[in-house]
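Peer 1: predicted coordinates and the sequence they were generated for:
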Amino acid sequence: MIVSILKEIAPENRVSILPEQIDALQKMHVEVWVEMSAGEKAHATDNGYLLKNVAIKDRTAILQSSDIILSINGLTPNDLAHIKPGTVLLGVFQPLFNAALMKHYAERNLTVFSIDMIPRTTRAQSMDVLSSQANIAGYKAVLLAADLYPRYFPMFMTAAGSIPPAKVLILGAGVAGLQAIATARRLGAVVEVFDTRPAVKEEVMSLGAKFVEVEGAADATAAGGYAVEQSKEYQQKQQKKIFEAVGKADIIITTAQIPGKKAPLLITEEMMLNIKRGSVIIDLAAATGGNTPHTHNNKTIDYNGITIVGNSNLAATMPYDASKLYGKNILNFLQLIINKEGAFVANFEDELVKGCCITYDGDVVHDKIKVLVDSAGVLE
């Protein structure tokens, strides 16, 4: 069986598997192919792969002959024209936002595993690409903010006078938010945090930040670690608290997303008027609409003296380490779908395999995506 690694389309800098991880893949008794220059932007050369006795192929050859293709992002229309039916795709395809594309993959008889849909259970932690990449994003968000912010982060007391520490406000204490807290604290900032899940309060405080509590949050224990939609009453209370906090903040990092839905608007137009000039907002939810009314994905804008950065893929700005962590997640998952003889096995008795399988045998098989596909069909 041939397992291949595709080169990602710009501006993606990561690669699914680094040369140093090829040994683990080959131990699964598969033949490994790599597209030319696949790891170039992650500082992994073709020679590095050749030293691991893999075959370097062009894109068309990989699409036409591979049994399993590893591609972080989805395929292009041109790719689909060349790929053979029955091929297994494994990557991060955001099927909740790309249901029509998933239907198209099914019609081409492609088996699609979207690893971002893996159930967030204890057993799945070693395969959780959202967490491994969000950890990097939270770290890089603070460094980016520090670079753009026109003042110091830490407090300085000098003969020429004292500089107060930067005030950082973090909206959302998931994996990215918690790493942002830790990084901002290391740089000497004072940090306040909002989250709709009271359960994260202890983690936030253990990192040296202040947790701003809003009473009446909906129970998120069944959401697999994600945020859930809140009542209007709660949202009004939350907005009042956030309005007060943004007026004091120098740096704001927003991370709030709800699976399959537009990112919640946490910073309203009214709040924007209360933010100080020179402040910086890093919006990690930009790809799903953003947490501010002026976020543009993959753009940095100036709004009344406030710098707003929309970037949901900050992990790609640290491509080597991001690829290393992502590759480990993928290798762990591949062990569930490749047997000891090196053949593909679709074991739908395994909740992790079933949970991230989107299409199989010509059909959309994931319940949530099926609903979206059916709804789109009704609308058409």
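Peer 2: Here it is on my side, so go on. Keep in mind it's a predicted model, so treat the numbers as computed, not measured.
Peer 1: use CA for all of it now, contacts and neighbours both
Peer 2: OK.
Peer 1: quick one: buried residues of stretch 194-206?
Peer 2: Of the residues in stretch 194-206, 194, 195, 196, 197, 198, 200, 201, 204 count as buried by neighbour count, 16 or more other C-alpha atoms under 10 Å.
Peer 1: then this one, side by side with the first:
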Amino acid sequence: MTTVGVLRETAGRERRVALTPDGVGRLRRGGEFRVLVEAGAGRTAWFGDDAYAEAGAEIGPRQQVYDESDVLVVVRPPDDLAALPAGRILIGLLDPLGDPALAEMLAGQGVTAISLDLLPRTLSRAQPMDALTSQANVAGYKAALLAAEAYGGFFPMLVTAAGTSRPAQVLVLGAGVAGLQAIATARRLGALVTGYDVREAARADIASTGAAVLELGEGQNTEDGYARQLAEDEAARQLAALTSAVPRFDVVITTAKVPGGRSPLLVSEEALAALKPGSVVIDLGGNVAGASDDTRAVTEHGVTVIGAPNLASTVPVAASTAYARNVVALVSSLMPEGRLISDSADEVMAAVLLTHGGDVVHPRLRDRPKAKESR
């Protein structure tokens, strides 16, 4: 029987867990898997050890999970990966494009690494495994709530005996999964919402929500669903147009990322300075000048800027539940009898397999120059 281990997350401010008690039950249903959970692994996501035990998992200390697990499932790479023995399988959101040194380290340890964030959204069979989408959905929802909490006025128009308050004007930059969920949630809260994306198809998605579309010129047509990194002159024109448009809004939420590339700058220092005092900017995508991760600051002009790259972890029950279902779907597909399939032609396996047999095997990373830095 194959043992799947669940570790407590060690990344700062990470509250999610890779497998919930519900996920344990789903995974054990076929009888191929034993599940071993580190004591306290689900505590910050409000899943207690008793709930895991009731679902059929065994509870043990961290070293036991490392020693006895054939497969380890995580949300993000743990700090003590050096403890992972050769021949094990590691599954998680490993961010190898952002940290290629991690892939080299895992290959050197003889670990088979599977990274869920390499899964293309165009594979219809892989949709139940799409953790980037499930977590972005949670992040977009929370971004709208965070913006409403930080904004000093009402999101909806309210008519009271004391008068009428106008609705907040909200601009969402980037209409991927997170952006569309932020748009939808802000609209449910009663705001007047406008969305922007450089991709033509995404503009149609914005319009389908009932939000207005900010038109700034020509858009991209994409094959894989993701935006490409703009050329320098294109980026300059986009930033100039946005710098003119952004100050019209009370709240700005940025969600634009380029997989494997640098996030585009969408809100310049000039745009921040031109926003009205009391305005709010929520930066999910790393698109705001001067914004820092996991910080909240008020500029000298009275604009609240919140860097929030990991919002999904602040909704740990929903985010963990969705992520666990992604993990179960992946494991069930790639290990149908408790053993990893060896079919290199399998489209999902080819998409997510990062390291195997002591080598970095993913085509987007294996031909890169070796990273000099060490973890």
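Peer 2: Cool, the structure landed. Here the structure is a predicted model, which is why all the values come from computation and not from measurement.
Peer 1: so after superposing, what's the score?
Peer 2: Scored against TM-score structural alignment, normalised by the length of structure 2, the superposed chains reach a TM-score of 0.94; 368 aligned residues with a C-alpha RMSD of 1.6 Å.
Peer 1: re earlier: which members of the buried residues of stretch 194-206 of structure 1 are the farthest-apart pair?
Peer 2: Spanning the widest gap among the buried residues of stretch 194-206 of structure 1 are 196 and 204, at 12.7 Å by C-alpha to C-alpha.
Peer 1: just give the number of residues close to the counterpart of residue 52 of structure 2 in structure 1.
Peer 2: Matched by TM-score structural alignment, residue 52 of structure 2 corresponds to residue 49 in structure 1. Applying other C-alpha atoms under 10 Å, we find 25 residues neighbouring residue 49 of structure 1.
Peer 1: tell me the buried residues in the host helix or strand of residue 49 of structure 1?
Peer 2: If you go by DSSP states H and E, residue 49 of structure 1 is part of helix 46-50. For helix 46-50 of structure 1, a neighbour-count test (16+ other C-alpha under 10 Å) marks 46, 49 as buried.
Peer 1: now that helix on structure 2. Mean distance?
Peer 2: Compared with structure 2 after fitting, helix 46-50 of structure 1 deviates on average by 0.8 Å (mean C-alpha distance after the TM-score superposition for structure 1).
Peer 1: who does the helix or strand following that helix touch, helix- and strand-wise?
Peer 2: Moving toward the C-terminus from helix 46-50 of structure 1, the next helix or strand (DSSP H and E) is strand 55-57. With contacts defined as 3 or more C-alpha pairs under 8 Å, 6 or more residues apart in numbering; DSSP states H and E, the packing partners of strand 55-57 of structure 1 are strand 31-35, helix 46-50.
Peer 1: gap between the last one and the chain center?
Peer 2: This means helix 46-50 of structure 1. 28 Å (C-alpha atoms, centre = their mean, to the nearest Å).
Peer 1: ok, now the first one?
Peer 2: Centroid separation for strand 31-35 of structure 1 versus its chain: 25 Å, with C-alpha atoms, centre = their mean.
Peer 1: hmm, who's touching that strand?
Peer 2: Contacting residues not belonging to strand 31-35 of structure 1 are listed as 1-7, 25-26, 49, 54-59, 62 [C-alpha atoms under 8 Å, 6 or more residues apart in numbering].
Peer 1: out of those, which end up buried?
Peer 2: Those of the contacts of strand 31-35 of structure 1 that meet the buried threshold are 1-7, 25-26, 49, 54-57, 59, 62, by 16+ other C-alpha under 10 Å.
Peer 1: before we move on, the earlier item: among the buried residues of stretch 194-206 of structure 1, which ones are in helices?
Peer 2: Cross-referencing these against helices under DSSP state H gives 201, 204.
Peer 1: nearest to residue 303 of structure 1, of the buried residues of stretch 194-206 of structure 1?
Peer 2: So of these, ranked by how close each gets to residue 303 of structure 1 (C-alpha to C-alpha), first place is residue 194, at 23.3 Å.
Peer 1: which element is the most centrally placed residue in structure 1 on?
Peer 2: Structure 1 has residue 130 as the residue nearest its centroid, 4.6 Å off, counting by C-alpha atoms, centre = their mean. Residue 130 of structure 1 belongs to helix 129-148 when assigned by DSSP H and E.
Peer 1: and that helix, what's buried?
Peer 2: For helix 129-148 of structure 1, the neighbour count (16+ other C-alpha under 10 Å) marks 129-143, 145-146, 148 as buried.
Peer 1: what lines up with the residue nearest to the centre of structure 1 in structure 2?
Peer 2: By TM-score structural alignment, residue 130 of structure 1 lines up with residue 132.
Peer 1: what's near enough to touch that match?
Peer 2: Residues near residue 132 of structure 2 by C-alpha under 8 Å, 6+ apart: 116, 117.
Peer 1: what do you get for residue 279 of structure 2?
Peer 2: 151, 249, 250, 251, 302, 303, 304 are the contacts of residue 279 of structure 2 under C-alpha under 8 Å, 6+ apart.
Peer 1: of those, which is the most crowded?
Peer 2: residue 251 (29 neighbours).
Peer 1: wait, that residue sits on residue 281?
Peer 2: Yes: using C-alpha atoms under 8 Å, residue 251 of structure 2 makes contact with residue 281 at a distance of 5.8 Å.
Peer 1: okay, and the common contacts of these two?
Peer 2: Here residue 251 of structure 2 and residue 281 have residue 147 as joint contacts, going by C-alpha under 8 Å, 6+ apart.
Peer 1: burial measure for residue 334 of structure 1, as a count.
Peer 2: Count around residue 334 of structure 1 with other C-alpha under 10 Å applied: 18.
Peer 1: could you find the closest non-adjacent residue to residue 17 of structure 1?
Peer 2: Of all residues not flanking residue 17 of structure 1 in the chain, residue 327 sits nearest, at 4.7 Å (C-alpha to C-alpha, 6 or more residues apart in numbering).
Peer 1: I misspoke; the intended subject was residue 215 of structure 2.
Peer 2: Using C-alpha to C-alpha, 6+ apart and skipping residues adjacent in sequence, the residue nearest residue 215 of structure 2 is residue 196, 7.2 Å away.
Peer 1: and the equivalent of that neighbour over in structure 1, how close does it get to residue 124 of structure 1?
Peer 2: Counting by TM-score structural alignment, residue 196 of structure 2 lines up with residue 194 in structure 1. Here residue 194 of structure 1 is placed at a distance of 27 Å from residue 124 of structure 1 (C-alpha to C-alpha, to the nearest Å).
Peer 1: now swap in residue 353 of structure 1 and tell me
Peer 2: To residue 124 of structure 1, residue 353 of structure 1 is 10 Å away according to C-alpha to C-alpha.
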